[in-house]
Each structure stands twice: as structure tokens, then as C-alpha cells.
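**Student:** structure, please.
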Amino acid sequence: MSEWWLWSYVILCAAALLLFVRWSRNPKGIPQSEYRVVFVILAWSAIWHVVAALGAGRADIAGHAMDWTHYADWIVTAPLLVFSLVLTATHAVAEKRTGLVTLIVSTFPMIITGPIAEVMESTTARFAVYGTGMAALALVLGLIWGPLRADAERQPAPMAAHFVIVALLLSLLWLGFPLVWILGPPGVEIVDEDTSTILFVVLSALMKVGWGIIDVGRLRAMFDRGQLAVT
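**Tutor:** Down below sits the predicted model:
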């Protein structure tokens, strides 16, 4: 059952890539770099979901099957999602991107702690590492809603309001991943392995396809209404 969801996600990514290629030919004031970031996010994520669908991404570790393709996907797409959000927050104030490196680097600990926790034999150690990952996520969210939001508010009001919407969506979706992790086999085992995989696929679809379409689509609509500054 989970394989069907994995292949469906790959098809969805391919369709979204075609949409963004079409949009990039008429960028409507959005830098091509923002389209390229989305291309990489979708292509990279699709590749690892193909690997997972083929059954090549699992290893038996610490009494459960660890799907390392999740982490191979997230270690690249998480910082790129942050980069995309930064581009949105600083579209009209590009010179204010002083905290870009700090914010991107902060995403790595929250991803790396996942596989480290999964290989821990001790339940206490596993939850301790998981807690470290949650602290890293809290740092990322703090940077988004602190310094990055302050940068976004230096933009025209429609752009600042758009940032709040997409930042809120991204934040909520990000919270979903550790929730599924802790409810699944590595955590308290309320949901089984297949259900965890399906939930991760749904979250990935919402974050990497849905969120990207909302972010770029709203920016394109703002350009049509004359609310987006051309950079």
C-alpha cells in the first residue's frame, strides 16, 4: 500500500516540475534562482522516493526498519526550503540577507538527529537525541519568526503579509514530521511502518509541492496586481 503512495508522490513531483518550468518561462518579476530552488527540491525529493518505492531504502536497525531515504531527501530539501523562504522574505530587500547562512546551517542538526536517534539501542538515548532535534527545530523556527520576519516587514505591506502566510504554513508542516516520527516505530509505535511512510509522503507533498505552488503562485498573482517589485 505504501508503495502506491510513494509512486503517486513521484508522479506529483513530475507534474509540479512541469508547472514550474512553464512558470519560469514567464517569471513575472520572480528571480530565476527561486524557480531553480524549487526544481532542485522537487527533483531531489522525487529521486529518493523512487528509491524508497523500489524497496532499496530500508535497513533493519535497533529492532525496526529504518528508512534512510527520508533523511537523504530532507538533508538537502530542508535547507533549500529555508532558502526559498528567505528569498520570499527579502525579495525587495535582498541586501538584508545577512542571516541566510546561519538559518540554513541551523536546519542540518534537526535532520541529522533523526537517523542518529533511530540507531540508538537505548530508548532513553533515542528520546534524548530526538529532544535535541526538537531543540534544533525550535531554533530554526525562532530564526524564521524573529530575524527573518523582521527583514520581511521591511518590504511593502503585501509582501510582508505574504511572508507571514507562507512562513506559518511551512512552520506547521515542519512540526508534522517530528510528530509522525515520534508516533511511529522509532518512537512510541502508535502507528505502524506503512502508516508512517504514508504520512511522510502526505507531508512531503504538502510541503514540497503544495507549499511551493502557494508561495510562487501568490507572488506571481501579486506581480499581476502590481504589488510585487521587480528585482
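**Student:** CA only for contacts and neighbour counts going forward, please
**Tutor:** Noted.
**Student:** now the helices for this structure?
**Tutor:** Using DSSP state H, the helices assigned to the chain run over residues 2-24, 32-53, 69-89, 100-105, 107-118, 123-143, 149-152, 157-183, 193-204, 211-224.
**Student:** as a markdown table, the ones you listed with distance to residue 60 and mean neighbour count would be great.
**Tutor:** Output for the helices of the chain, formatted as a markdown table (distance: least, Cα to Cα, whole Å; neighbours: other Cα atoms under 10 Å):
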| stretch | distance to residue 60 | mean neighbour count |
| --- | --- | --- |
| helix 2-24 | 18 | 17 |
| helix 32-53 | 14 | 19 |
| helix 69-89 | 13 | 21 |
| helix 100-105 | 30 | 15 |
| helix 107-118 | 10 | 21 |
| helix 123-143 | 16 | 18 |
| helix 149-152 | 42 | 21 |
| helix 157-183 | 16 | 17 |
| helix 193-204 | 12 | 19 |
| helix 211-224 | 33 | 18 |
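**Student:** to compare against the first, here's the next sequence to fold:
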Amino acid sequence: MTYAYWIGNALLLGVFYLVWGPLREMAKETSDVLARSYTTLSAYISVFFVLYPTVWYLSETIYPAGPGIFGAFETSVAFVILPFFCKQAYGFLDMYLIHEAEEQM
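**Tutor:** Below is the predicted model:
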């Protein structure tokens, strides 16, 4: 399980490279309004993407080699709440920022 954790984190770094590197440059080239919206959305999703491996690492039930700060209940609650903020809340924020960008363009 230790290898899976570190491989997953390495892949996450690859995603961060794409999000904060080439894709951000593409948004900057399009317009300042879209670049601001993209940066906001990138920061939002980056924070929540970092929380997934953090919860996994701190969980005693999923990653026994870690510090075991979260029990089964806390881990379950975190993995119920995190997808909500990564999907539904992100979707609403995205729609709001697209609407705002359309008004400013």
C-alpha cells in the first residue's frame, strides 16, 4: 500500500504541473478575464486535491503505516465531504465564474 500512496502522489504532481503550467498559459493567452477565472478554479481544486492524500495518510484504517490521527468514522466523513466540494461546489463555482466572465467580455 505504501507504493500506491507515493505513486498516486507522483501522479498528482503531474496533474498539478499540467494545471499550473501549460493549461494556465493557454488561459492567459485567451483573455485576462478567463485567466483570472482559471486561476481561481485551479487554486480551489488544488486545495481539495491535496486533501485527498492528506486524509488517506492520516487515516489509521486506509494507511496503517501513517500516524493514524483519523479513525474510521473521521475518514469516512472526510471521503463523503471531499467529493461534494470537488464536484458539486466546484461545478457551481465554475458556472458562476463563466457567467461573470461572459458579462465582463
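**Student:** re the thing from before, adding distance to residue 59 of the first structure, write the helices of the first structure out as a markdown table.
**Tutor:** Below are these laid out as a markdown table (distance: least, Cα to Cα, whole Å):
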| stretch | distance to residue 59 of the first structure |
| --- | --- |
| helix 2-24 | 16 |
| helix 32-53 | 11 |
| helix 69-89 | 10 |
| helix 100-105 | 28 |
| helix 107-118 | 11 |
| helix 123-143 | 17 |
| helix 149-152 | 40 |
| helix 157-183 | 16 |
| helix 193-204 | 13 |
| helix 211-224 | 31 |
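**Student:** residue 61 of the first structure is nearest to which of the ones you listed?
**Tutor:** With Cα to Cα as the measure, helix 107-118 is the member of these nearest residue 61 of the first structure (7.4 Å).
**Student:** spatially nearest residue to the alignment partner in the first structure of residue 84 of the second structure, not counting backbone neighbours?
**Tutor:** Matched to the first structure by TM-score structural alignment, residue 84 of the second structure sits across from residue 205. Spatial nearest neighbour of residue 205 of the first structure, chain neighbours left out: residue 9 (6.6 Å); criterion: Cα to Cα, 6 or more residues apart in numbering.
**Student:** how much space separates the one you found from residue 115 of the first structure?
**Tutor:** To residue 115 of the first structure, residue 9 of the first structure is 23 Å away according to Cα to Cα, to the nearest Å.
**Student:** residue contacts, the closest residue in space to residue 105 of the second structure that isn't next to it in sequence?
**Tutor:** Nearest non-adjacent residue to residue 105 of the second structure, counting by Cα to Cα, 6+ apart: residue 33, 7.4 Å away. Residue 33 of the second structure makes contact with 101, 104, 105, according to Cα atoms under 8 Å, 6 or more residues apart in numbering.
**Student:** how about residue 33 of the second structure, what's its match in the first structure?
**Tutor:** Correspondence of residue 33 of the second structure to the first structure, assessed by TM-score structural alignment: residue 158.
**Student:** cool, residue 23 of the second structure as well?
**Tutor:** Matched by TM-score structural alignment, residue 23 of the second structure corresponds to residue 148 in the first structure.
**Student:** quick one: neighbours of its match, just the number.
**Tutor:** 24 (other Cα atoms under 10 Å).
**Student:** excluding chain neighbours, what is closest to it?
**Tutor:** residue 89 (6.7 Å).
**Student:** so that neighbour makes contact with residue 149?
**Tutor:** Yes. Contact criterion Cα atoms under 8 Å: residue 89 of the first structure and residue 149 qualify, at 7.1 Å.
**Student:** joint contacts of those two?
**Tutor:** residue 163.
**Student:** could you pull up the residues touching the residue nearest the centre of the second structure?
**Tutor:** With distances taken as Cα atoms, centre = their mean, residue 49 lies nearest the centre of the second structure, 2.8 Å away. The contact partners of residue 49 of the second structure, by Cα under 8 Å, 6+ apart, come to residue 86.
**Student:** let me see the contact set for residue 79 of the second structure.
**Tutor:** Contacts for residue 79 of the second structure (Cα under 8 Å, 6+ apart) come out as residue 52.
**Student:** what's the match for the residue nearest to residue 148 of the first structure in the second structure?
**Tutor:** Alignment note: residue 89 of the first structure maps to a gap in the second structure; criterion TM-score structural alignment.
**Student:** which ones are touching residue 89 of the first structure?
**Tutor:** If you count contacts by Cα under 8 Å, 6+ apart, residue 89 of the first structure has them with 148, 149, 151, 152, 155, 159, 160, 163.
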